[in-house]
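Enquirer: With the input below, show me the fold.
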Amino acid sequence: MSTSEELLAPLARAAATTPTALWNDSADPDELRRSIEFGAVGATCNPVIAFTAITQSPDVWVPRLRELAAEHPTWGESELGWQAVKELSVTAARLLEPSFAASGGRNGRLSIQTDPRLHRDAEALVAQAVEFSQLAENMIVKIPATEIGIAAMEEAAFRGVSINATLSFSVPQAVAVGAALERALERRAAAGLPDREFGHVVTIMGGRLDDWLKRWTSQHRILTSPGVLDWAGVAALKHAHAIFTRRGYRSRILSAAFRSHLQWSELVGGDLVISPPFDWQARINENGIPAVDRIAIPVAPTILDELLTLSEFRRAYDEEGMAPAEFGDFGATRNTLRQFLDADAQLDALVRDVIVPAA
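Expert: Just a heads-up that it's a prediction; the model follows:
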């Protein structure tokens, strides 16, 4: 490592010295600009993120929503709200165009999420994914990692959509998505379609796996050693990354849903994407968390052995711990889908209050 690299803040040092890519877990343009200074080469948006970004900038979005309502007098709250989400995403995508060009499309991506209300309809997910992919050249589209969603991912990827799996918390989900994306690439080759860099990523929301296991152990009155459950998501991410590397999958694992710096520091060194919220990025830098290659260092045997005593962790960790038909009923999936659906409802209510204010 050169002297100049040693002087870099941890996030920038990891970006400069390892294949690990930093993305920002928000499409808020101000946050994204600051994150790019830390080395970010991608960003993401979902209903929760979009609702938060819009409510934090009422000076921008209240007049814009009124303009949209005037321009489209027949649109309802949902159509107006999703138009705002699309505009927010396109603005963020422009900030990432230099990274997109420099990486040949592997990075520089803005993730936009399909409407969670479509989660039961594969054809609707594919159609919306194709629509969203055309908003910007560097758009990557999130589809839920359920049995229905994975079928939609394969078809959308075959049609040329760059994919980011969401509602994904486990190794079996990630492996099923990775395999589906490989099939899509093989189908494209067999059909003579153009070969290009799609930048596909497969998210594991590690912190939400931790959250679910904490709730599950509480429900079952199971006591674990303090701190052990904070390693569950990290263990799943390391395991999935090792499988992807061994199989040569052309998609990358993405770490999201931060609960501690472990979901960055334990993964540095891998050819994967790490997507912390901006505040986590700032705290990692402020606290000087070392940017050390730790991706191949296994979770301590005492921790992993205790985690493996939990049947619910084994479902999430073992490659065959769940069948695709079970993905949608996994506790973390249900809880997060409900949160996404609730954010959609909140966005509808926000638009309603703007275009039909109380008398």
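Enquirer: From here on, just use CA atoms for contacts and neighbour counts.
Expert: Fine.
Enquirer: Mind listing what's buried along stretch 130-141?
Expert: Val130, Phe132, Ser133, Leu135, Ala136, Glu137, Asn138, Met139, Ile140, Val141 (16 or more other Cα atoms under 10 Å).
Enquirer: again with stretch 343-356
Expert: In stretch 343-356, counting by 16+ other Cα under 10 Å, buried: Ala343, Asp344, Ala345, Gln346, Leu347, Asp348, Leu350, Val351, Arg352, Val354, Ile355.
Enquirer: Looking at the buried residues of stretch 130-141, which are in helices?
Expert: Among the buried residues of stretch 130-141, the ones falling in helices (DSSP state H) are Val130, Phe132, Ser133.
Enquirer: nearest residue to the second one other than its sequence neighbours?
Expert: Leaving aside its sequence neighbours, Phe132 sits nearest to Val141 (Cα to Cα, 6 or more residues apart in numbering; 6.9 Å).
Enquirer: for that neighbour, what are its contacts?
Expert: Counting by Cα atoms under 8 Å, 6 or more residues apart in numbering, Val141 touches Ser111, Ile112, Gln113, Thr114, Ala129, Phe132, Ser133, Val161, Ser162, Ile163, Asn164.
Enquirer: this one as well, want them side by side:
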Amino acid sequence: MRDLITELLPDELSRSVAGVSGATTNPSLISQAVMSNAAHYRDFLHTLPTSLPAETRLRLLYDQMIIDSAQPLLPLFKHSKQRYGWLSAQIEGGHWMNQDALVARGLELAALAPNVMIKIPGSAQGYRAIEQLVARGCSINNTFCFTVSQLDACLKAIHAGRQRALANGVNTERARYVVSFMIGRLGAEPEFERQARASRIHLGATDKRWAELAVYQAMQALMRKRETPAQLLLCSIKVDTDARGREHCWHLQRTGADTTLYTLTPQLIEFLVRRQQAGRSIAPATEWVQIPGKVLDRLLAIPYFNQAYFEGGLTPDEYARHPAFLTASNDVRLGVQRLHGFIADTLDAPGFTPRVARHPATLEGRA
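Expert: So this is what the prediction gives:
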């Protein structure tokens, strides 16, 4: 499968006709990538002075991975005149940081490479930071988004930031904005099923997928109404297997009537290739899928669904307390902990000798 995928991919991303338009990171993915290239990043850590605080050492390692990840996308970024080739770089502590800290860290990440899009969680503080960063001409990826209320807050922040940019003479013409709806995490959250049981509602796997599609459609309807420059990006996409052992993916097959971007993991790419080989290729829907009325009626009896489905279902203070938001935040904490562990193991390794400090290399065209 690896060889087949390699044959399908272009030699240079700038010549890609496969729809590959960018890449994304988060602390969990970065920790995996660091450990998959452990020798290289141990060498990098050896160049840092041992007197550095642990948090500074982690930040420099994180920044180096962002630089290394952004570089392969630069040809596509330049060839497409900055339309494609973006790398979404997630702020590693963003789920708890205040707006000033988010803005400061966002600007640091944006300065690492010209094609960095700042990835900020959908908390009340996050949306205030998004407005400030948009006003400075930055590109934004709003992550940890599970509800129409969060999308509404993001679109308002982008609009307000662009208005401020216009008033201050800041060019936003080539800035890009995406909202990452973590669609598969919405239905997987245990609180959803707990509330259904409390209301004596049987919530099957299919019901959860319908719930996710209903929220997706409500989000797309809001984006059409706002005529926003932002686009919806589906992530946490799941592949399901039915009772007969057949694979399918509602998140890919029942979305797309409105413009939709998709985050594809290696597992999803393998699924698409398998379906292609079997003569049953996957394509996004060309028309909206009707949510069954009886299913929607059951879902509307569950507060968890209502909070996600309706504009105003959550107050800004509740964004960061949403159960799925808390689960995603915990994943970030675990990713950061793994990076700290990698650094500690490197420094404690026998024969470790610190070298002369150097600053991480930056890409040509530093922002």
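Enquirer: thinking again about what came up before, I'd like the ones in helices among the buried residues of stretch 130-141 of the first structure as CSV, with distance to Leu213 of the first structure appended.
Expert: Listed next are those as CSV, based on distance: Cα to Cα, whole Å:
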residue, distance to Leu213 of the first structure
Val130, 35
Phe132, 34
Ser133, 34
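Enquirer: Strands of the stretch 201-350 of the second structure, residue ranges please.
Expert: 231-235, 240-241, 247-248, 260-262 (DSSP state E, counting those that start in this stretch).
Enquirer: Most tightly packed of the ones you listed?
Expert: strand 231-235 (a mean of 21; mean count of other Cα atoms under 10 Å).
Enquirer: Residue in the second structure paired with Val351 of the first structure?
Expert: Using TM-score structural alignment as the criterion, Val351 of the first structure maps onto Ile343 of the second structure.
Enquirer: Please report the distance of that match from Leu48 of the second structure.
Expert: Counting by Cα to Cα, to the nearest Å, the gap from Ile343 of the second structure to Leu48 of the second structure is 11 Å.
Enquirer: what's the overlap in contacts for the two?
Expert: Going by Cα under 8 Å, 6+ apart, residues that sit against Ile343 of the second structure and also against Leu48 are Arg57.
Enquirer: Assumed Ala69 of the first structure was part of a helix.
Expert: Yes - assessed with DSSP: H, G, I helix; E, B strand; the rest coil, Ala69 of the first structure lies in a helix.
Enquirer: so it sits right up against Glu79, yeah?
Expert: No - here Ala69 of the first structure lies out of contact with Glu79, judged by Cα atoms under 8 Å, at a distance of 9.7 Å.
Enquirer: out of the two, which sits in the busier spot?
Expert: Ala69 (19 against 16; other Cα atoms under 10 Å).
Enquirer: quick one: contacts for the more buried one?
Expert: Here Ala69 of the first structure is in contact with Trp75, Leu80, Ile355 (criterion: Cα under 8 Å, 6+ apart).
Enquirer: how about 10 Å then?
Expert: Ala69 of the first structure is in contact with Pro63, Trp75, Gly76, Glu77, Glu79, Leu80, Val351, Val354, Ile355, counting by Cα atoms under 10 Å, 6 or more residues apart in numbering.
Enquirer: what do you get for Phe342 of the second structure?
Expert: Phe342 of the second structure touches Ser31, Val34, Met35, Ala38, Tyr41, Arg42, Leu58, Val336, Asp348, counting by Cα under 10 Å, 6+ apart.
Enquirer: From Thr50 of the second structure, how far out is it?
Expert: Distance, Phe342 of the second structure to Thr50 of the second structure, by Cα to Cα: 15 Å.
Enquirer: For burial, what's the neighbour tally of the aligned partner of Pro277 of the first structure in the second structure?
Expert: Under the alignment (TM-score structural alignment), Pro277 of the first structure pairs with Thr265 in the second structure. Residues within reach of Thr265 of the second structure, counting by other Cα under 10 Å, total 13.
Enquirer: go on, Asn37 of the second structure?
Expert: Counted with other Cα under 10 Å, the neighbours of Asn37 of the second structure add up to 11.
Enquirer: next one: Asp258 of the second structure
Expert: With other Cα under 10 Å as criterion, Asp258 of the second structure counts 18.
Enquirer: dump the residue contacts of it.
Expert: Asp258 of the second structure neighbours (Cα under 10 Å, 6+ apart): Gln217, Gln220, Ala221, Met223, Arg224, Gln231, Leu232, Pro284, Ala285, Thr286, Glu287, Trp288.
Enquirer: still contacting in the first structure, which of those residues?
Expert: By both residues aligned by TM-score structural alignment, their matches' Cα atoms under 10 Å, the contacts of Asp258 of the second structure still in contact after alignment to the first structure are Gln217, Gln220, Ala221, Arg224, Gln231, Leu232, Ala285, Thr286, Glu287, Trp288.
Enquirer: Counterpart of Ile140 of the first structure over in the second structure?
Expert: Checking TM-score structural alignment: Ile140 of the first structure goes with Met117.
Enquirer: contacting residues for its match?
Expert: Neighbouring residues of Met117 of the second structure by Cα under 10 Å, 6+ apart: 23-24, 70, 85-90, 106, 109-110, 138-142, 175-178.
Enquirer: distance of it from Gln231 of the second structure?
Expert: 14 Å.
Enquirer: for Leu186 of the second structure, same thing?
Expert: Using Cα to Cα, Leu186 of the second structure is found at 19 Å from Gln231 of the second structure.
Enquirer: same deal with Asn141 of the second structure?
Expert: Distance, Asn141 of the second structure to Gln231 of the second structure, by Cα to Cα: 10 Å.
Enquirer: Aligned to Cys138 of the second structure, what sits in the first structure?
Expert: In the first structure, Cys138 of the second structure lands on Val161 (TM-score structural alignment).
Enquirer: mind checking the SS state of its match?
Expert: Going by three-state DSSP: Val161 of the first structure is coil.
Enquirer: That one and Glu154 touch, don't they?
Expert: Yes - the pair Val161 of the first structure / Glu154 is scored as a contact, 9.4 Å apart, by Cα atoms under 10 Å.
Enquirer: tell me, what's touching the two both at once?
Expert: Counting by Cα under 10 Å, 6+ apart, the shared contacts of Val161 of the first structure and Glu154 are Val126.
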